[in-house]
Structure formats: structure tokens, C-alpha cells
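In: No letters, just coordinates:
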């Protein structure tokens, strides 16, 4: 399902920013989300697999557009040493995240327009439990180089695997 008109490549005005704090990164996802709502970027919804599109990537930041059909999810994971932010463009997403110190998984619903930022090592699962598709913009600084995946067993967070990511890879984005 196509949601918007074809999109040009994302360009950031001026030299590539060094997005060293969550406020900058979250602001970037909000600006890109506004462009998506304005129809500047093409969005597809695939009922079988999460759809991704890398809108921008350099040595400092990666920006991704993701669509989520009903019951699609990104399993419990972290983004290694990268800061991250996401803004929900349309629909709603559920985020389950590991609360520090080890108090267990907490859940929050992220409605359209909501943004969240998270530091290195933030462990979460993002999903769309709704019957309606959702669209979100994600940014990572520095760009993702590795991700770890987790399980919760006996009330404890347990890493089950770690994977290196290729520059521009959609592996694990979410």
C-alpha cells in the first residue's frame, strides 16, 4: 500500500551536523516526520514485513522511515553505543523498554506526534498492535554499527545475540 507521493532524498542544510545530544536528534526526527506528513517522502506498508527506507546517512547520523502493519514488531534490542530518537508520524506504536535499574519491562504507547529519545544501551521492543498501519521516523547518532538482542527470563534481562550492522543496513532498525 502506497501512502504518500514519491520522495526526494533527505538533505540537511549546511555541513553534516554532529548530533551529540538527544534534543538535536529528537528535533531531527520531528522535522522529518513533518515532511512525511506533508507527503514529501514515499511510504509503503507491507503486510508481511516491516518496510524501511534510509532517508539520510553520513558519518554522524542515519535517518530511517519505517512503516508498521498490524502486529509487526522489532524484537527486544539495543542500538549499541548510538543515541536514538523516534517520532510517530501516523498511527500508534507500543514500546516495551527495560527500566534501569533492573526493574523489568515497562510499556508506553506512542501516539502520532509523540517523540522519544534514548541513550546508548537503551533496550526496547517496538510494535504495532493496532489494526491500522503506523509510520515512524528513526535517527541514530552515530550511525548503527552493532545491535544486541535480548530475552527476559526470570525477571532478568539476558542478551541472546549481538550482530554487527553494515552501513545503511536495515537490519534491526526500530
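Out: In hand now; what should we look at? Since the model is a prediction, treat every value here as computed from it, not as a measurement.

In: only C-alpha atoms for contact and neighbour calcs from this point on.
Out: OK.

In: How about the contacts made by the closest residue to residue 22 other than its chain neighbours?
Out: Spatially, and ignoring its direct neighbours in sequence, residue 22 is nearest to residue 117 (5.7 Å; C-alpha to C-alpha, 6 or more residues apart in numbering). Residue 117 sits next to 22-23, 25-26, 83-86 when contact means C-alpha atoms under 8 Å, 6 or more residues apart in numbering.

In: ok, now which ones touch residue 91?
Out: Counting by C-alpha under 8 Å, 6+ apart, residue 91 has contacts 111-112, 130, 132-135.

In: What subset of the residues you listed is buried?
Out: The neighbour count (16 or more other C-alpha atoms under 10 Å) marks 111-112, 130, 133-135 as buried among the contacts of residue 91.

In: circling back: can you redo the contacts of residue 91 as JSON lines with secondary structure and distance to residue 59?
Out: Formatted as JSON lines, the contacts of residue 91 follow (DSSP: H, G, I helix; E, B strand; the rest coil; distance: C-alpha to C-alpha, whole Å):
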{"residue": "111", "secondary structure": "strand", "distance to residue 59": "31"}
{"residue": "112", "secondary structure": "coil", "distance to residue 59": "29"}
{"residue": "130", "secondary structure": "coil", "distance to residue 59": "35"}
{"residue": "132", "secondary structure": "coil", "distance to residue 59": "35"}
{"residue": "133", "secondary structure": "coil", "distance to residue 59": "31"}
{"residue": "134", "secondary structure": "strand", "distance to residue 59": "29"}
{"residue": "135", "secondary structure": "strand", "distance to residue 59": "25"}
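
In: Below is an additional structure, to be compared with the one above:
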């Protein structure tokens, strides 16, 4: 009688970044002691580095924001813990450079913004008060790609590698 061999594959399901961001954000004692503000740039601190995701706390003084960027193939979500953040996003084109979407979206306290692996955006604190947000990425960030704006389109610039450029 022939023997049969069964191979069991452990299926790795992607982390639910929205649920993780909301859970971590609700645990104020986890992040409250890490809140700092820097007048020259956004402040950030890593809250978690797990096998399937990582989480970061970011603070934003009025006027502070990111450049246009993606997350190097990681999906994610962010939740606003204090203040208001404004997100501009770009639409990835199948046959050309990403196109900037003309409208922006504002996110206030407890708003959560999930995004996929091909998400390109720019986030800014356009408000009058400081803002705090918690960001979750799955898998963990290995690189971030940056873009420059040109006539409503985005052109890639240099990528930044985790542990090397930030």
C-alpha cells in the first residue's frame, strides 16, 4: 500500500491594520508617555514591531506634514488620536505616472484611514492645534518611495530604506 504524505502549510493571513490601529490607539497608556513635539520636524516613535506588522506614533505641530510617498508595498492604516490631519492622495495609473486627486480628506479624532499596498499620499496638519496619530503597517516597512509633484503628476525620486535612511 502506498503511503501518502500530507504537507501542512501554515497560511499567513495579513494583519488587520485597521483593527490593530484602533486597538493600540484605544490603549492610551501605551502611547501617552511617548508623545513629544519637535519644532523642526514631525516626531515619531515605534510602538510595536511584531512578525506581521509594526506600529508607529507620530506627532504633528501645525504646518508639519509629509512629502508625497508610498509605503514600499506595505498596506496600513492610521488613526487620529488628537487634532485633525489632512490627506491628499494620488491615483496610480496603469500606463503613466500617478495623478494627484484634486480633493483632500480631513480626519479628526478617532477617524481611521486604511490603505492598500499601492497607496500614495501626503499627510499634513493644516489645523491650529497639534495632532497625534498612530500608524500600522503590514508587513513592516522596508522602504518608502518618495515623489515630486509636476503638473498634477508625481515623479519618483529616491527611495528610503528602513534602518538606513530613517
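Out: Happy to help now that I have it. Remember, predicted model here, so these are calculated numbers, not experimental data.

In: Confirm for me that residue 140 of structure 2 is in contact with residue 46.
Out: No - at 11.1 Å, residue 140 of structure 2 does not count as touching residue 46 under the criterion of C-alpha atoms under 8 Å.

In: Mutual contacts of the two, please.
Out: Joint contacts of residue 140 of structure 2 and residue 46 (C-alpha under 8 Å, 6+ apart) are residue 54.

In: Which one's more surrounded, the two?
Out: Between residue 140 of structure 2 and residue 46, counting by other C-alpha atoms under 10 Å, residue 140 is the more crowded of the two (22 against 15).

In: what's the counterpart of the more buried one in structure 1 in contact with, if anything?
Out: Alignment note (TM-score structural alignment): residue 140 of structure 2 maps to residue 143 of structure 1. Residues in contact with residue 143 of structure 1 (C-alpha under 8 Å, 6+ apart) are 57-62, 82, 167.

In: residue ranges for the helices of structure 1, please.
Out: Ranges of helices in structure 1, per DSSP state H, are 22-37.

In: could you pull out the strands for it?
Out: 51-57, 62-68, 73-77, 83-90, 92-99, 104-111, 115-118, 124-127, 134-141, 146-153, 156-164 (DSSP state E).

In: Average offset of the first one relative to structure 2?
Out: Which is strand 51-57 of structure 1. Compared with structure 2 after fitting, strand 51-57 of structure 1 deviates on average by 0.7 Å (mean C-alpha distance after the TM-score superposition for structure 1).

In: Show me what residue 52 of structure 1 aligns to in structure 2.
Out: Mapped onto structure 2 by TM-score structural alignment, residue 52 of structure 1 lines up with residue 44.

In: Residue 125 of structure 1 now?
Out: For residue 125 of structure 1, the residue aligned by TM-score structural alignment is residue 122.

In: May I ask you to confirm that that match is in contact with residue 85?
Out: No - using C-alpha under 8 Å, residue 122 of structure 2 is not in contact with residue 85; the gap is 10.2 Å.

In: Who has more neighbours out of these two?
Out: Neighbours around residue 122 of structure 2 and residue 85, counted as other C-alpha under 10 Å, are more numerous at residue 85. The numbers are 26 against 18.

In: sorry, back to before: which among the contacts of residue 117 of structure 1 end up buried?
Out: For the contacts of residue 117 of structure 1, buried by 16+ other C-alpha under 10 Å: 22, 25-26, 83-86.

In: Name the nearest of those residues relative to residue 41 of structure 1.
Out: Closest approach between these and residue 41 of structure 1, by C-alpha to C-alpha: residue 86, at 16.3 Å.

In: Report the contact partners of the closest one.
Out: Counted by C-alpha under 8 Å, 6+ apart, residue 86 of structure 1 has contacts 26, 29, 115-117, 136-139.

In: next one: residue 135 of structure 1
Out: By C-alpha under 8 Å, 6+ apart, the neighbours of residue 135 of structure 1 are 65-68, 88-91.

In: Point me to the residue sitting farthest from the middle of structure 1.
Out: residue 154 (27.6 Å; C-alpha atoms, centre = their mean).

In: Nothing else from me, thank you.
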